[in-house]
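Q: Next comes the sequence, and after it the predicted model I'd like to discuss.
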Amino acid sequence: MKNYFYAIIALFILNSCKINPYRLSDRSYKKQIKAYQKSIGNADTKPLENGQTPKWISTVNFNLRKPNFVVIHHTAQDSLQQTLRTFTLSKTQVSAHYVISDDGTVVQMLNDYLRAWHGGNASWGKNTDINSASIGIELDNNGFEPFSEAQINSLVALLTRLKKDYNIPTNNIIAHSDIAPSRKADPSAFFPWKNLAALGFGFWPEDQLEKAPDYFNVEQALRIIGYNTQNLSSAIKAFKLHYIQTEVDDTLDEKTINTIYSIYKKQ
């Protein structure tokens, strides 16, 4: 009878896991949300170094953070399930707002108004804390194969809503490699940036490239576009991964210079 009882308990636990294998991370998420609600609602003030304690008088003019960028990644993992496990373990210290599977299924993992840990040590223009101003989208792809049509269709649908909801500028839909050129190379050269740009998600160079003037400063132009040029070679390579996907290297030839000029003029 005792063994039968334990078997029933084990079966119950097993079935619970099948119903929601992420119940522990869901519980942790709700717990953290409650903690943040308590912190935000706290009207206590901290003393200053001169001994004065600010007086609290509540304003009525405020709102939640507004995402101003969308950063696109590929997971570099072998399955959606592997990525979801990675993002639901606290020890990994990495997350994203959305994950889109190869079959087009969209999984939301974090409220848009909260800060995900997807960009790491990265910058775009003068913004050195991209995580605080962006929505991170991970595409289920190992980096060595094309993105599926279903996946890109779901991405377009998601970008359409995000761009409308938060009035995200066209040129602020960027790649992980754009914001971290010395560290990252995702999404890969298979990613269809040209197709997305045609739909209003990002810029694309003109088909007939105008020749850059002799005085054109490539490094300065890359900085104006948004790239960190401390490692100019990496910045050039990241630019080409986005805009010249058949020639992903740091060669600064005439085509590359003219392409940089084309994107620079759109800023």
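A: Nice, thanks for sending it over.

Q: going forward, measure contacts between C-alpha atoms and count neighbours the same way
A: Will do.

Q: can you give me the strands in the stretch 1-150 of the chain?
A: Secondary structure of the stretch 1-150 of the chain (DSSP state E, counting those that start in this stretch): strands at 69-74, 98-100, 106-108, 134-139.

Q: Of these, which stretch is the most buried?
A: Mean neighbour count (mean count of other C-alpha atoms under 10 Å) peaks for strand 134-139 among the strands of the stretch 1-150 of the chain, with a mean of 27.

Q: gap between Phe12 and Glu210?
A: 68 Å (C-alpha to C-alpha, to the nearest Å).

Q: ah, wrong one, I meant Ile168
A: 28 Å.

Q: can you check Gln151 too?
A: In terms of C-alpha to C-alpha, Gln151 sits 34 Å off from Glu210.

Q: cool, Cys17 as well?
A: Cys17 is 59 Å from Glu210, by C-alpha to C-alpha.

Q: Second structure follows, compare the two:
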Amino acid sequence: MPELVVLHYTAMDGANAALARLCDPTAEVSAHYLIGADGTLWQMVDETMRAWHAGAGQWRGIVDVNSRSIGIELDNCGDHPFSAPQMNTLEGLLPTILERWGIPVDGVIGHSDMAPGRKHDPGPRFDWARLERLGLAAARGTGAPPETPDPERFRRLAAEVGYTADVDDATLLQAVRLRYRPGARGPLVPADFSPLDQPALWT
């Protein structure tokens, strides 16, 4: 049964190219849905079936993410904003999936969240804050930043949110920033803690 929804970008030359690849059995890659830049929605794999979209990684201790998730590909290369029609279609699709399978909003994640360092989609131009405002992704924390940026505390907070993949500190920081502070660079700073400072949403 699906417990997660994983968002991706296609990183291909248009939706038709992505559709051809995702439907090619020799490519050994697939997803449940593809949303074009113009808002067109294609379903390629039934939600009850396993799709090959996530690969190696982990979220909330779930290792075989392919078997426990629904994958949504977005026609984008990650270097420009996602179009309004595309986001509108996504925002119409997500509630139906979440309701159908009883998936909580904290189960909506990016590929980069569950595969830190290996994957970067849906990328820094994806509007996570917009999904949060609509109640379609877990709201970020609003806690006061610590005076001293302790890496151990950062790792603990990240794990409580769901970042349980076994990666080094720099890779974890990059993944968290892709989701919450995509413009941030450099070493760990107090501002990196605030988005993670929230009540644990799972046990």
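A: Thanks, I have it. Keep in mind the model is a prediction, meaning the values are calculated, not measured.

Q: Run a quick neighbour tally on Thr148 of structure 2.
A: For Thr148 of structure 2, the count of nearby residues is 9 (other C-alpha atoms under 10 Å).

Q: Can you name the residues that contact it?
A: Val189, Pro190 (C-alpha atoms under 8 Å, 6 or more residues apart in numbering).

Q: can you tell me what part of structure 1 the top helix by length along structure 2 aligns to?
A: Longest helix of structure 2, by residue count under DSSP state H: helix 84-101. Per TM-score structural alignment, the counterpart of helix 84-101 of structure 2 in structure 1 is residues 149-166.

Q: And the contacts of stretch 2-17 of structure 2?
A: 18, 34-37, 54, 65, 67-78, 101-103, 107-111, 121-123.

Q: What of stretch 110-128 of structure 2?
A: 6-9, 54, 56-59, 74, 78-82, 137, 163, 165, 167, 171-172, 174-176, 178-180, 182-183.

Q: Just the ones of those residues in helices?
A: Thr171, Leu172, Gln174, Ala175, Val176, Leu178, Arg179, Tyr180.

Q: Now for the second one, how many residues are close by?
A: Neighbour count for Leu172 of structure 2, taken as other C-alpha under 10 Å: 23.

Q: what separates it from Arg179 of structure 2, distance-wise?
A: 11 Å.

Q: Next: His8 of structure 2.
A: 13 Å.

Q: who touches Gly39 of structure 2 in this structure?
A: Pro85, Gln86, Met87, Asn88, Thr89.

Q: Leaving out chain neighbours, which residue sits closest to it?
A: Gln86 (4.1 Å; C-alpha to C-alpha, 6 or more residues apart in numbering).

Q: same question, Pro182 of structure 2
A: Closest to Pro182 of structure 2 by C-alpha to C-alpha, 6+ apart is Pro124, at 5.1 Å.

Q: so where does the one you found fall, helix or strand?
A: Counting by DSSP states H and E, no helix or strand carries Pro124 of structure 2.

Q: Per the alignment, it pairs with which residue of structure 1?
A: Checking TM-score structural alignment: Pro124 of structure 2 goes with Ala189.

Q: Could you do Ala138 of structure 2 as well?
A: Under TM-score structural alignment, Ala138 of structure 2 pairs with Phe203 in structure 1.

Q: Hmm, that match is touching Pro169, no?
A: No: in this structure, Phe203 of structure 1 is not within contact of Pro169 by C-alpha atoms under 8 Å, at 10.6 Å.

Q: Show me which of the two is the more surrounded one.
A: Between Phe203 of structure 1 and Pro169, Phe203 has the larger neighbour count (other C-alpha under 10 Å), namely 22 against 15.
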